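Q: Could you work out the structure for the sequence below:
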Amino acid sequence: MSAVQLGGTAIDTSIHKIGLGLMTLTWGPDASDERSFGIIKTAIELTPPDQKLFLNSAEFYGEDRDVANLEMLSRFFAKFPELADRTFLSVKGTMSAAPEAIIRSVTKCLNALKGHKKIDLFQCCRVDPTIPVESAIKTLANLIKEGKFDHIGLSECSAGTLRRANAVHPITAVEIEISPFSYEDETRAVISASQELNVTVIAYSPLGHGFLTGKFNKEDLGARDIRRNLARFQDDAMAHNQKIVDILAAAADARSITAGQLCIAWVAALGSNIVPLPGTTKVDRLRENMKAIDLVLTFDDLSQLTEALAKIEVRGGRYFDRSGELLWG
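A: Modelled structure (predicted):
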């Protein structure tokens, strides 16, 4: 099935089973409206008319200007206003849960959009370890009452934090990293809690930041590409983790699909409420990613692949080789 009914306060909204992460569209020397508009417009065209395309943006998705991504979206919807209602826009903002910081972040994001597209869902980019999550949710709920946005999400939260937050106000979606590269015990716990609470899971980096496609070449990364600094992209870790890529490549070849499509299909098969969120800067790769919705993995397929992957321990942390309080907050 290509449709997912959102959870929380958005249960009447149907989104496509595959969303679109926007970060890379305003990152790097080749960023341009022409490229970004083509990606977004094509993704909307590939989304059935009775569903919305889940778009994921943030206050800080810009290499040189922190609201560059939102300003790009403002220009896109100013040019194509008829497409605004075809999308569901999720925006990440401040990490601080202080009321004044949240209000300032939401205001900044709204100003960048200039009224050309509403914020459907807002979430703090991480769980603030210094302020109870209940306080953050109360602030966000008050902003909903003021008409600033419609729904509340969480990013990089633990299962326990999700339960605490949802007890204050229904949570529509949680955004966590899920891929054959990132399927930890807490990942499973968050998925389980989300299914119990009727919360949608937005699975970012389903392709392992591109590494799991088998087409990744570190030498092609720009000097400022964040992946150069990630623990799993250091030479020794990459050499070890190539074993995971090899398993995926063999399984994909056996099905006459790409490894990237297999990763997206694997993530999607983990639950009916899970929405893979790949990002790309290339239209042909976008079309390839979106076609993954047509793939069917049986329970046996999923179990066999998961079992094979579990035999190889991933080397390197998800970010800078430390978990810290900002992961699984």
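Q: C-alpha only now, for contacts and for neighbours.
A: Noted.
Q: remind me, longest helix of the chain?
A: helix 235-254 (DSSP state H).
Q: what distance separates it from the centre of its chain?
A: Averaged C-alpha coordinates place helix 235-254 at 23 Å from its chain's average position (Cα atoms, centre = their mean, to the nearest Å).
Q: And the strands in the stretch 151-300 of the chain?
A: Assigned by DSSP state E, counting those that start in this stretch, the strands in the stretch 151-300 of the chain fall at 151-155, 173-177, 200-204, 274-277.
Q: Among those, which comes closest to L25?
A: Distance to L25, taken as Cα to Cα, is lowest for strand 274-277 among the strands of the stretch 151-300 of the chain, at 14.0 Å.
Q: From the contact counts, what lies against that closest one?
A: In terms of contacts (3 or more Cα pairs under 8 Å, 6 or more residues apart in numbering; DSSP states H and E), strand 274-277 is packed against strand 200-204, helix 259-268.
Q: rewinding a little: tell me the most buried of the strands of the stretch 151-300 of the chain?
A: The highest mean neighbour count among the strands of the stretch 151-300 of the chain, using mean count of other Cα atoms under 10 Å, belongs to strand 274-277: a mean of 30.
Q: re earlier: output the helices and strands packed on strand 274-277 as a markdown table; include the columns distance to F299.
A: Listed next are those as a markdown table, based on distance: least, Cα to Cα, whole Å:
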| stretch | distance to F299 |
| --- | --- |
| strand 200-204 | 20 |
| helix 259-268 | 11 |
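Q: So for F181, which of the ones you listed sits nearest?
A: Nearest to F181, of all those, is helix 259-268, at 9.5 Å by Cα to Cα.
Q: orientation of the closest one relative to strand 200-204 in degrees?
A: 160 degrees (axes from the mean of the first three to the mean of the last three Cα atoms, to 10 degrees).
Q: Please generate a structure for the following sequence too, so the two can be compared:
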Amino acid sequence: MVMVKRMKLGSQGLEVSAQGLGCMGMSAFYGPPKPQPQMIELIHRAIDAGVTFLDTSNSYGPFTNETLLGKALEGGMRGRAEVGTKFGISFSNGEREVCGEPGHVRAACEGSLRRLQVDCIDLYYQHRVDTRLPIEVTMGEMKKLVEEGKIKYIGLSEASASTIRRAHAVHPISAVQLEWSLWSRDVEEDIVPTCRELGIGIVAYSPLGRGFFSSGPKLVENLSQDDYRKDLPRFRPENLNHNSNIFERVNKIAARKGCTPSQLALAWVHHQGSDVCPIPGTTKIENLNRNMGALSVKLTTEEMAELEAIASVDAVKGDRYGANLPTWKDSETPPLSSWEA
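A: Predicted coordinates for the structure are as follows:
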């Protein structure tokens, strides 16, 4: 059994397992929702194994993933887990909306507390930045929620370096969640250094390239019709053939190391630093065990360089998302002075 270490996430006191569990795919986006009893068993297995940092959002379902976690954490399980959830993405008439209005922040928090069946959320993220109002306005309400004991620590997701700085000036940010993997490395230039300068922990989502580094191009063949990965640019036929070469080269190194390509890709994220916590998602216990095995894979400086040469920033074809979903690249907000004026 792999020993899952504990780590400090940020400078405010939050402690989590060094590897977390992304729970989104249990309920949303990656095909139909999975059977609840099996997912609860998976969550319990993760916690028993030391993977105690659970990641969700009110937009997963929407709402159903938080409800699932609430049921899984009934009884003594709650005291053994750290729960991170998010607000800020809502769906109206099939359209995605991003909202950081104070009233929305508070209502979303109350809803998450109710669904999770908890009195306090360990880590509460703004899921996407509302570019219509200053980040200071949203952060001001989150700060109040900390003061009221409804959330312990504050996080941001997909935020630019300047947005992170402005938010951190209102209330210390404990963690920034961002996509970081062998084929998503653009955050290394500006966002990761900013987090480290400010003492902010880094939570890496999709560290396996949304499953690409688990099975390569075969992944796409096996996706259900309602799996949204089918529509992501990197998985489209015109890009997939090129990107498959990256998987094959990673796979050769993994064979040499005696591990799976997914373990190698995940180990690469772990080797980015003691302030980085990857949160690979899965719906299968065997994948949970495999992901934990990545903690035992040790990479030399030469092996890290070899992987990074294969998966350089410009090596991957296709954007992370389609044009309809905002990311840190368009997360700038108006200055507070313009709002107050």
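Q: re the thing from before, tell me which of the helices and strands packed on strand 274-277 of the first structure lies nearest to D235 of the first structure.
A: Nearest to D235 of the first structure, of all those, is helix 259-268, at 21.3 Å by Cα to Cα.
Q: quick check: the closest one aligns to which part of the second structure?
A: Residues 261-270 of the second structure are matched to helix 259-268 of the first structure when aligned by TM-score structural alignment.
Q: mean deviation of the matching stretch from the first structure?
A: Once the two are superposed, stretch 261-270 of the second structure sits an average of 0.6 Å from its aligned residues in the first structure (mean Cα distance after the TM-score superposition for the first structure).
Q: which residue lines up with K218 of the first structure in the second structure?
A: Per TM-score structural alignment, K218 of the first structure is aligned with V220.
Q: Was I right to think D122 of the second structure contacts K152?
A: Yes - counting by Cα atoms under 8 Å, D122 of the second structure does reach K152; the two are 5.0 Å apart.
Q: For F88 of the first structure, find the nearest of the strands of the stretch 151-300 of the first structure.
A: Between the strands of the stretch 151-300 of the first structure, strand 151-155 lies closest to F88 of the first structure; by Cα to Cα that is 10.6 Å.
Q: Give me the contact list for the closest one.
A: Counting contacts by Cα atoms under 8 Å, 6 or more residues apart in numbering, the residues outside strand 151-155 of the first structure that touch it are 8-10, 92, 120-127, 137, 140-141, 144, 162, 170-176.
Q: mean shift between that strand and the second structure?
A: Per aligned residue, strand 151-155 of the first structure averages 0.4 Å (mean Cα distance after the TM-score superposition for the first structure).
Q: against the second structure, where does that strand fall?
A: Using TM-score structural alignment, strand 151-155 of the first structure lines up with residues 153-157 of the second structure.
Q: Give me the three-state assignment for E307 of the first structure.
A: What DSSP: H, G, I helix; E, B strand; the rest coil gives for E307 of the first structure is helix.
Q: Show me what the match of helix 259-268 of the first structure is in contact with.
A: Applying Cα under 8 Å, 6+ apart, the external contacts of stretch 261-270 of the second structure come out as 180-182, 204, 207-208, 213-215, 247, 250-251, 253-255, 276-278, 290-291, 293-295, 297-299, 304.
Q: repeat for stretch 244-258 of the first structure
A: For stretch 244-258 of the first structure, contacts defined as Cα under 8 Å, 6+ apart pick out 181, 211-214, 259, 261-263, 305, 308-309, 312.
Q: These: which two are farthest apart?
A: Across these, the longest distance by Cα to Cα is 20.9 Å; it joins Q261 and I312.
Q: neighbour-wise, which of those two wins?
A: More crowded of Q261 of the first structure and I312, by other Cα atoms under 10 Å: Q261, with 22 against 13.
Q: and T131 of the second structure, how many neighbours does it have?
A: T131 of the second structure has 16 neighbours, counted by other Cα under 10 Å.
Q: so what corresponds to it in the first structure?
A: Aligned by TM-score structural alignment, T131 of the second structure pairs with P129 of the first structure.
Q: and the gap between G322 of the second structure and D231 of the second structure?
A: Distance of G322 of the second structure to D231 of the second structure, computed by Cα to Cα, to the nearest Å: 8 Å.
Q: Same check on K329 of the second structure?
A: Distance from K329 of the second structure to D231 of the second structure, by Cα to Cα: 20 Å.
Q: same question, K152 of the second structure
A: Going from K152 of the second structure to D231 of the second structure by Cα to Cα gives 36 Å.
Q: Compare the two and say which is more crowded by neighbours.
A: Each of K152 of the second structure and D231 has its neighbours counted (other Cα under 10 Å); K152 has more, 19 against 12.
Q: What residues does that one make contact with?
A: Counting by Cα under 8 Å, 6+ apart, K152 of the second structure touches 120-124, 146.
Q: which of those residues tops the neighbour count?
A: Highest neighbour count within the contacts of K152 of the second structure: Y124, with 27 neighbours (other Cα under 10 Å).
Q: which SS state does it fall under?
A: Of the three states, Y124 of the second structure takes strand according to three-state DSSP.
Q: Can you show me the helices along the stretch 101-250 of the second structure?
A: Along the stretch 101-250 of the second structure, the segments classed as helices by DSSP state H, counting those that start in this stretch run 102-116, 135-147, 161-170, 191-198, 212-215, 218-221, 237-257.
Q: Quick one, which of those helices gets closest to L68 of the second structure.
A: Comparing the helices of the stretch 101-250 of the second structure by Cα to Cα, helix 102-116 comes nearest, at 7.9 Å.
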